[in-house]
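Asker: test case, fold it:
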Amino acid sequence: MLSKFKWLAGLLIGLACSVAFAQGAAWPSRPIRIVVGFAPGTPPDIFARMYGEYMARQLGVPVVIDNKPGTAGNLASDAVAKAPPDGYTYLYNLSTAFTINPYIYAKLPFDPQKDLVPVATTMRQGLVLIASPKFPVKSVKELLAAAKARPGTISHASYGAGSPSHLIMEWLKDETGTDMLHAPYRASPLTDVVGGQVDTVMEPMATGYQLISSNRVQALAYSGSSRHPSMPDVPTLSEVVPGLVMTSWHGMWAPAATPVAVQQRFNALMIEASKDPDLVKRIRDLNSEPLGLTQAEMAAALRRDAEIYSRIVKAKNIRVD
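Answerer: Next up is the predicted model:
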């Protein structure tokens, strides 16, 4: 009964805001707040500030970045879910806050499907499977062959149970019938990968390529749909397992009852931003790609990733709390 009341109250607030907007209320007329689910200096914060600067220039109002790190982006999501749906508060988060978190956390203080609405995408990057140069395996095919020959002896690090670096490797193992040892880390495993203490890790391209280009690690495979232009000789995972494609991407969400007209204008602005030459260059300099999707396309991308990740999580019974 309470959930129905909350839904009805949100609907009425949204309708009131929509009527006000339709009657000529100027948007925006005051600062916009973007709540980021990660700490200052992290990739989500860096990209959020890039887009925030663009928004401020185009809209003529300040755009304030509010960092609320914690529980893989859940703290920020909850804050925005409970914010007034007036078009002045947005969530900047990883897509995994909606495609993984609802399945690995037993209970969230908000409903990702009902309390927040996807409004825009900003960037995406593939992940690259890397290993120490000392590791005798030199390709993903050799890795799989070695794993089949010596089950359970080759290790793959991750940024914790349920992280993309974990789940993509579980997907690869399932599809190829291989057994490799998962080594979850609370912090970055890169030092141990470089040193050879752990064999491999599926690393975001933005950080992985710095190690590849300096020859501190070797690249075995890339998770995108096609080979990365910076690594044309490195095969994709889908060349070994057709359909095994996954990227990490960022987006923005708003409280669910935010006026539709504001959502549409916000989305149009973000699509324009993804084509801005200066912003495109800055994003590509970080080995990522700008991503400007419509709201419908963003929702479809969320459904696709959630279906894959949730299937793996349930099959492996992965929980973090």
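Asker: could you use CA atoms for every contact and neighbour count after this?
Answerer: Fine.
Asker: residues in contact with Asp305?
Answerer: Residues near Asp305 by CA atoms under 8 Å, 6 or more residues apart in numbering: 99, 246.
Asker: quick check: it is in a helix.
Answerer: Yes: judged by DSSP: H, G, I helix; E, B strand; the rest coil, Asp305 forms part of a helix.
Asker: here is the second sequence; please produce its structure so I can put it next to the first one:
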Amino acid sequence: MQRRHFCLFLSTIGLAPTLALANEDYPARAITMIVPFGPGLSTDAIARYMADEMGKIVGQSIVVENRAGAGGTVGSQVASRATPNGYNLVFVSNGSHAGNVALFKNLPYDPIKDFTPVGAISAAPWALAVRPDLPAKDVPEFLRYASERPGAVTVAHGSASSRACVALLETKGGIDVNDIPYKSLQPAMIDVEAKRLDACFLPLGVAIMAHNAGKLKVLAITAQKRSQLAPDIPAMGEYLPGYELVSWIGIMAPAGTPSDIVQKLHSAMATVLSNPKTVEKLAGFGHDELALDPSQFAELVAADIGRWKQLVHDANIPQQ
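Answerer: This next block holds a predicted model:
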């Protein structure tokens, strides 16, 4: 028995340099990053930008793969089961990795136990956008319009966060709307632009572009105060005290990914985020830079799960 233990000890010693060498050579091939949301909106655009820039630093391509569905649940579940070798990443949001804990009875992944944080990137409020011909120029007029048509005004959502925005609008605004779920935000926005629906909640940067193009009217952002990136757009807090929902985005890896690989990825991310070009890029999408390291990101996720549970309870949002 002693001889067997001694042999195992020697084999472990012999294996350690091999593992270290493998990680030093990382990455030796392309990396896949799942984006559990649809293409065409700011989350996807930021993910692709970060993938391109981080890929240049680590010396390998980071390939983005969209796996939309169920508010980020579909892609996140796939990522949670991927091999934890550094070649599988997932682009996450507070919806997929905090809100879904409160919104789904049987979430098929654990945002904390099944993932290793690489780092948080940025944060941004949402925007209430309505069809351009809707007879409401601000939030009070929209609330009046909806209150006169209980259950008839259609408001679309395509993620956990946008769904919560709708629920908060109902509870804080004292209205009853017909909330319409979508697989992702892009088709929801298209249907509001086409006047098939009345309103939707969109990422701030996307909403501003649609507003400037005359395709939508932006009435407010989902924050207590106005954003420095869009000071002309009112905040919900100006009309509905306590209304606030700000989303964050970041990158994670499957649980068990070696710490030195995680650190190498985070270092690449931090380098990208320190570039003024990136800060300007994020601002164009209505995002403020966060740049949290893995431990700070883990703390944010844990805290936000608690906030979401309270939000879902207070807004009386039914679980799926």
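Asker: for the equivalent of Ser161 of the second structure over in the first structure, grab the count of nearby residues.
Answerer: Matched by TM-score structural alignment, Ser161 of the second structure corresponds to Pro164 in the first structure. Pro164 of the first structure: 22 surrounding residues under other CA atoms under 10 Å.
Asker: and for Ile13 of the second structure?
Answerer: Counted with other CA under 10 Å, Ile13 of the second structure comes out at 11.
Asker: quick check: the closest residue to Asp86 of the first structure other than its chain neighbours vs Ser139 of the first structure, distance?
Answerer: Using CA to CA, 6 or more residues apart in numbering and skipping residues adjacent in sequence, the residue nearest Asp86 of the first structure is Thr258, 5.6 Å away. Going from Thr258 of the first structure to Ser139 of the first structure by CA to CA, to the nearest Å gives 48 Å.
Asker: these two: which is more packed in?
Answerer: When Thr258 of the first structure and Ser139 are compared on other CA under 10 Å, the one with more neighbours turns out to be Thr258, at 26 against 18.
Asker: ok, the more buried one touching Tyr88?
Answerer: No: contact criterion CA atoms under 8 Å: Thr258 of the first structure and Tyr88 do not qualify, at 9.0 Å.
Asker: separation between the corresponding residue of the first structure for Leu290 of the second structure and His228 of the first structure?
Answerer: Aligned counterpart of Leu290 of the second structure in the first structure: Leu291 (TM-score structural alignment). Separation of Leu291 of the first structure from His228 of the first structure (CA to CA): 16 Å.
Asker: can you check Thr42 of the first structure too?
Answerer: Distance from Thr42 of the first structure to His228 of the first structure, by CA to CA: 23 Å.
Asker: more crowded one of the two?
Answerer: Counted by other CA under 10 Å, Thr42 of the first structure and His228 do not tie: His228 has more neighbours, with 20 against 11.
Asker: strands along the stretch 201-321 of the first structure, start to end?
Answerer: Remark: strands assigned in the stretch 201-321 of the first structure by DSSP state E, counting those that start in this stretch are 218-222, 247-255, 289-290.
Asker: with the second structure superposed, average distance for the longest one?
Answerer: This means strand 247-255 of the first structure. Compared with the second structure after the fit, strand 247-255 of the first structure shows a mean deviation of 1.8 Å (mean CA distance after the TM-score superposition for the first structure).
Asker: so which other helices or strands are in contact with that strand?
Answerer: Here strand 247-255 of the first structure touches helix 74-81, strand 89-94, strand 116-131, going by 3 or more CA pairs under 8 Å, 6 or more residues apart in numbering; DSSP states H and E.
Asker: one step back: contacts only, for the residue nearest to Asp86 of the first structure.
Answerer: 14, 17-18, 85-87.
Asker: what do you get for Gly256 of the second structure?
Answerer: 84, 115-116.
Asker: swap the cut-off to 10 Å and go again
Answerer: Contact analysis of Gly256 of the second structure by CA atoms under 10 Å, 6 or more residues apart in numbering lists 83-86, 113-116, 262.
Asker: then His182 of the first structure would be within a strand, right?
Answerer: Yes: assessed with three-state DSSP, His182 of the first structure lies in a strand.
Asker: surely Cys165 of the second structure meets Ala129?
Answerer: No: in this structure Cys165 of the second structure lies outside contact range of Ala129 using CA atoms under 10 Å: 11.8 Å.
Asker: the more surrounded of the two?
Answerer: Ranked by neighbour count (other CA under 10 Å), Cys165 of the second structure and Ala129 place Ala129 first, with 28 against 24.
Asker: who touches the more buried one in this structure?
Answerer: 155, 189, 192-193, 198-204, 207-208, 210-211, 215-221.
Asker: if we use 6 Å, what do you get?
Answerer: 199-200, 217-218 (CA atoms under 6 Å, 6 or more residues apart in numbering).
Asker: columns neighbour count and distance to Ser96 of the second structure on top of those, output as JSON lines?
Answerer: Below are those laid out as JSON lines (neighbours: other CA atoms under 10 Å; distance: CA to CA, whole Å):
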{"residue": "Ala199", "neighbour count": "30", "distance to Ser96 of the second structure": "23"}
{"residue": "Cys200", "neighbour count": "31", "distance to Ser96 of the second structure": "19"}
{"residue": "Lys217", "neighbour count": "25", "distance to Ser96 of the second structure": "27"}
{"residue": "Val218", "neighbour count": "28", "distance to Ser96 of the second structure": "25"}
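Asker: among those, which recur in the first structure?
Answerer: Counting by both residues aligned by TM-score structural alignment, their matches' CA atoms under 6 Å, the members of the contacts of Ala129 of the second structure that carry over to the first structure are 199-200, 217-218.
Asker: turn those residues into JSON lines, columns for distance to Asp179 of the second structure.
Answerer: As requested, those are exported to JSON lines (distance: CA to CA, whole Å):
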{"residue": "Ala199", "distance to Asp179 of the second structure": "10"}
{"residue": "Cys200", "distance to Asp179 of the second structure": "9"}
{"residue": "Lys217", "distance to Asp179 of the second structure": "19"}
{"residue": "Val218", "distance to Asp179 of the second structure": "18"}
